[in-house]
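Undergrad: no sequence for this one, just the structure:
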């Protein structure tokens, strides 16, 4: 595998055009939407857009991003961007961190320092990791994606190629959302390659064809989680229906209007995080707008949205019929405000469950919301698996 050094550098022309488009926004009416019940509230959005246009310093964010070592390669004809940071310790464990939607690779950045250099964060150097953080195909700088058919279970094959190319025949994995499904497929198809799997939540690998486990799988102490999960699938998954069926139609609007794209992503950041309705309790404005700018500047909204289409129209096929379905040693992080939570009784049959950690706070974006708690649990889990 040939990988070239890569530096994040968004042109002045792109940033100038972005500010110009923001200044010419044609706003709709938004009567009676103080509670965001109709969707993204215009009053908050307008203030965020004003800051995006007048106060947000992309160059400062770009400098922080470029403090890490970035690379680009091509795997099976797909451009893949990734961060690769070597650990500082006697025997670092290789680990790949995989994001989801509407995430970017940058949602993992708070984990990189503590995992690669634990001593600098009050930890034990023996817990060090070599960290690889790729952008999913069609996301961020893993663009332009010109091939169709690239989905999450095919991404697992690409990640094996990536880690082998970096000299890691066996490795650990961590991630959530799409990254969680990529990880579970790795733990299913490539269990012999995995040191262990640490997931943010769970979903069946055939969830796009057969749906989540039935309510009867949930125990008496999991009824709140069941209610939240059912509510999400009933009221919170319209975005998935659109992106799974007509992502290109949506892409024209999102690639033309940065405010429209921002509103689409912002609503998820607020609804899916443990913010109590105040998104800035979890994400700073700079963090929110770094995400928006990465999607906008890389023109990746459309190809990222197509990840849903490719998942829906290519049903997952098992590589074996053994139980558990996921044979690699697995840890699961359970955040109380995540959008969907799977029952533990089902998980104990479906995966090789070694650790189940209910966290006191946090939502869908664990690496950004609760990085300290997450790092400590990741270290603890893999400490038991190191040879």
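TA: Cool, got the structure. Note that this is a predicted model, so its numbers are computed, not measured.
Undergrad: from now on I want contacts and neighbour counts done on CA atoms only, so please keep to that.
TA: Fine.
Undergrad: helix/strand/coil for the closest residue to residue 245 other than its chain neighbours?
TA: Of all residues beyond its chain neighbours, the one nearest residue 245 is residue 309 (5.8 Å), with distances taken as Cα to Cα, 6 or more residues apart in numbering. At residue 309 the chain is in helix, as set by DSSP: H, G, I helix; E, B strand; the rest coil.
Undergrad: surely residue 309 meets residue 208?
TA: No: taking Cα atoms under 8 Å as the definition, residue 309 is not a contact partner of residue 208, at 10.2 Å.
Undergrad: neighbour count: these two, which is higher?
TA: residue 309 (24 against 17; other Cα atoms under 10 Å).
Undergrad: might you report the residue contacts of the more buried one?
TA: Applying Cα atoms under 8 Å, 6 or more residues apart in numbering, we find residue 309 in contact with 243, 244, 245, 246, 247.
Undergrad: for it, give its distance to residue 302.
TA: Noted for residue 309: a distance of 11 Å to residue 302, by Cα to Cα, to the nearest Å.
Undergrad: what residues are shared contacts of the two?
TA: In contact with both residue 309 and residue 302: residue 247, using Cα under 8 Å, 6+ apart.
Undergrad: helices of the stretch 251-387 of the chain, start to end?
TA: Ranges of helices within the stretch 251-387 of the chain are 258-272, 285-297, 301-313, 344-350, 366-369, 371-383, based on DSSP state H, counting those that start in this stretch.
Undergrad: buried residues, the third one. List them.
TA: The reference is to helix 301-313. 301, 302, 303, 304, 305, 306, 307, 308, 309, 310, 311, 312 (16 or more other Cα atoms under 10 Å).
Undergrad: let me see the ranges of the helices in the stretch 101-250 of the chain.
TA: So, for the stretch 101-250 of the chain - with DSSP H, counting those that start in this stretch - the helices run 109-116, 152-165, 178-189, 207-210, 223-235, 238-245, 247-256.
Undergrad: now do the third one: which elements does it pack against?
TA: Looking back up the chat, that one is helix 178-189. strand 93-98, helix 152-165, strand 171-176, strand 194-200, strand 326-334 (3 or more Cα pairs under 8 Å, 6 or more residues apart in numbering; DSSP states H and E).
Undergrad: wait, residue 333 touches residue 367, no?
TA: No: using Cα under 8 Å, residue 333 makes no contact with residue 367, being 11.0 Å away.
Undergrad: and those two? which has more neighbours close in?
TA: The neighbour comparison of residue 333 against residue 367 (other Cα under 10 Å) goes to residue 367, with 23 against 20.
Undergrad: what about versus this one:
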């Protein structure tokens, strides 16, 4: 990929982003008498700033239970009613009179909810900048007293996204051409929020062993690939989180112009929030719908259960198709492991496992389905 073209695309995005008037910042702390408060904020009114402080501090504290003196962490939190998305950097400052000797604080940068792609891209750099500002706060701030101009300027510096541009470009220039490892944790809620249409097509492609190519921003593709992997509890997928070359893998992150080279792949376009190519599937659609109101742990458990059941049935069907003879007794024995309503996806997966015996699978499947119609192991 031409690096000049790549960086010109990134610069255009940051130019548009930096012109936004909707960037705000808040320094929140925990007051032991009244709870979370906004100590200082810019581009927010007092009421909203304090509401943000409460949600961010309570939410962040629930994620960080470590009692060590150097607690810190970060999270991205949507504020749908305000049409904002926030990056929160959690840290502590010395407080000798409090139990534990520390006071919880958070630096919060807010942007328009429409800028969530940029937020995820900026997150590593916001973290670095917030760490610097938090160090300044630790050294110079006393709770309950007015902030110095130096501290105010430090906090307000987080508003200037343009200052990160050179650092971001250098970061991307230094990255390897092909990245096969990532420490990002997957999230169905992230996928469901970003991909507005046909997510089931990508899931179905994963289940039948078809390549899925994710296009968009590098940081976002890494997170999307980690999230899509949730739908393969039965096998380890070969992943390339980012590359500007043509590679062979199950999940591939790449720029849009290179994605076009993967003619037979299912394309997940993060910028458009759509999935292109691929087949829609009823089982996958129903699975996506059933996950929407669950927490991440429950999502993982349900996905593991539902997909393991389907894949187990497909494995049995694929193995049965290789036998020279299949008796009525064989059918009766395995029928309780099948569900007639889910037979379509079972057939597709079985054929992907054993393509040589596809015709045999097609013949056996309806026979098993008829016998299985009195069972429902997928309830």
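TA: Looks like it came in fine. The shown structure was predicted, so the numbers you read here are calculated from the model rather than taken from an experiment.
Undergrad: just give the TM-score of the two.
TA: Once the chains are overlaid, their TM-score stands at 0.26 when taken by TM-score structural alignment, normalised by the length of structure 2; 159 aligned residues with a Cα RMSD of 6.3 Å.
Undergrad: returning to what we had before: how about the helices and strands packed on helix 178-189 of structure 1, which one is nearest residue 21 of structure 1?
TA: strand 93-98 (31.6 Å; Cα to Cα).
Undergrad: ok so, going back, as TSV, the helices of the stretch 251-387 of structure 1 with distance to residue 184 of structure 1 would be great.
TA: TSV is the format used below for the helices of the stretch 251-387 of structure 1 (distance: least, Cα to Cα, whole Å):
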stretch	distance to residue 184 of structure 1
helix 258-272	22
helix 285-297	26
helix 301-313	14
helix 344-350	10
helix 366-369	18
helix 371-383	16
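Undergrad: nearest to residue 114 of structure 1, of those?
TA: Closest among the helices of the stretch 251-387 of structure 1, once you apply Cα to Cα, is helix 371-383, at 7.0 Å.
Undergrad: show me what the closest one is packed up against.
TA: On a contact count with 3+ Cα pairs under 8 Å, 6+ apart, helix 371-383 of structure 1 meets helix 109-116, strand 194-200.
Undergrad: out of these, deepest packed?
TA: strand 194-200 (a mean of 25; mean count of other Cα atoms under 10 Å).
Undergrad: tilt between it and strand 171-176?
TA: Strand 194-200 of structure 1 runs at 10 degrees relative to strand 171-176, counting by axes from the mean of the first three to the mean of the last three Cα atoms, to 10 degrees.
Undergrad: kindly reformat the helices and strands packed on helix 371-383 of structure 1 as a markdown table containing distance to residue 372 of structure 1.
TA: Formatted as a markdown table, these follow (distance: least, Cα to Cα, whole Å):
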| stretch | distance to residue 372 of structure 1 |
| --- | --- |
| helix 109-116 | 8 |
| strand 194-200 | 14 |
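Undergrad: so for residue 286 of structure 1, which of the ones you listed sits nearest?
TA: Nearest to residue 286 of structure 1 among those is helix 109-116; the distance by Cα to Cα comes to 14.2 Å.
Undergrad: for the closest one, name the packing helices and strands.
TA: Using 3+ Cα pairs under 8 Å, 6+ apart, helix 109-116 of structure 1 sits against strand 129-134, helix 366-369, helix 371-383.
Undergrad: so which of these gets nearest residue 19 of structure 1?
TA: helix 366-369 (26.6 Å).
Undergrad: against which helices or strands is the closest one packed?
TA: Partner elements for helix 366-369 of structure 1 (3+ Cα pairs under 8 Å, 6+ apart): helix 109-116.
Undergrad: so the helix it packs on versus helix 371-383, what angle?
TA: 40 degrees.
Undergrad: what are the ranges of the helices in structure 2?
TA: Counting by DSSP state H, structure 2 has helices at residues 3-18, 46-63, 116-140, 149-156, 165-174, 188-194, 199-207, 218-228, 256-259, 282-291, 296-320, 328-334, 343-353, 358-372.
Undergrad: just send those back as TSV, with mean neighbour count and distance to residue 105 of structure 2 too.
TA: TSV is the format used below for the helices of structure 2 (neighbours: other Cα atoms under 10 Å; distance: least, Cα to Cα, whole Å):
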stretch	mean neighbour count	distance to residue 105 of structure 2
helix 3-18	13	26
helix 46-63	18	7
helix 116-140	17	9
helix 149-156	16	13
helix 165-174	13	26
helix 188-194	17	26
helix 199-207	24	38
helix 218-228	23	27
helix 256-259	17	40
helix 282-291	16	33
helix 296-320	18	26
helix 328-334	13	58
helix 343-353	22	50
helix 358-372	17	58
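Undergrad: Throw these into CSV and include distance to residue 73 of structure 2, thanks.
TA: Below are those laid out as CSV (distance: least, Cα to Cα, whole Å):
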stretch, distance to residue 73 of structure 2
helix 3-18, 25
helix 46-63, 8
helix 116-140, 9
helix 149-156, 18
helix 165-174, 21
helix 188-194, 19
helix 199-207, 31
helix 218-228, 18
helix 256-259, 32
helix 282-291, 27
helix 296-320, 19
helix 328-334, 50
helix 343-353, 41
helix 358-372, 51
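Undergrad: how about the contacts made by residue 350 of structure 2?
TA: With Cα under 8 Å, 6+ apart, residue 350 of structure 2 has these contacts: 314, 315, 317, 318, 361.
Undergrad: how far away is it from residue 320 of structure 2?
TA: 10 Å.
Undergrad: wait, residue 248 of structure 1 sits on residue 301?
TA: No: in this structure, residue 248 of structure 1 is not within contact of residue 301 by Cα under 8 Å, at 9.7 Å.
Undergrad: how much space between residue 192 of structure 2 and residue 289 of structure 2?
TA: Residue 192 of structure 2 is 10 Å from residue 289 of structure 2, by Cα to Cα.
Undergrad: again, but for residue 306 of structure 2
TA: From residue 306 of structure 2 to residue 289 of structure 2 the distance is 13 Å (Cα to Cα).
Undergrad: residue 317 of structure 2 now?
TA: Taken as Cα to Cα, the span from residue 317 of structure 2 to residue 289 of structure 2 is 27 Å.
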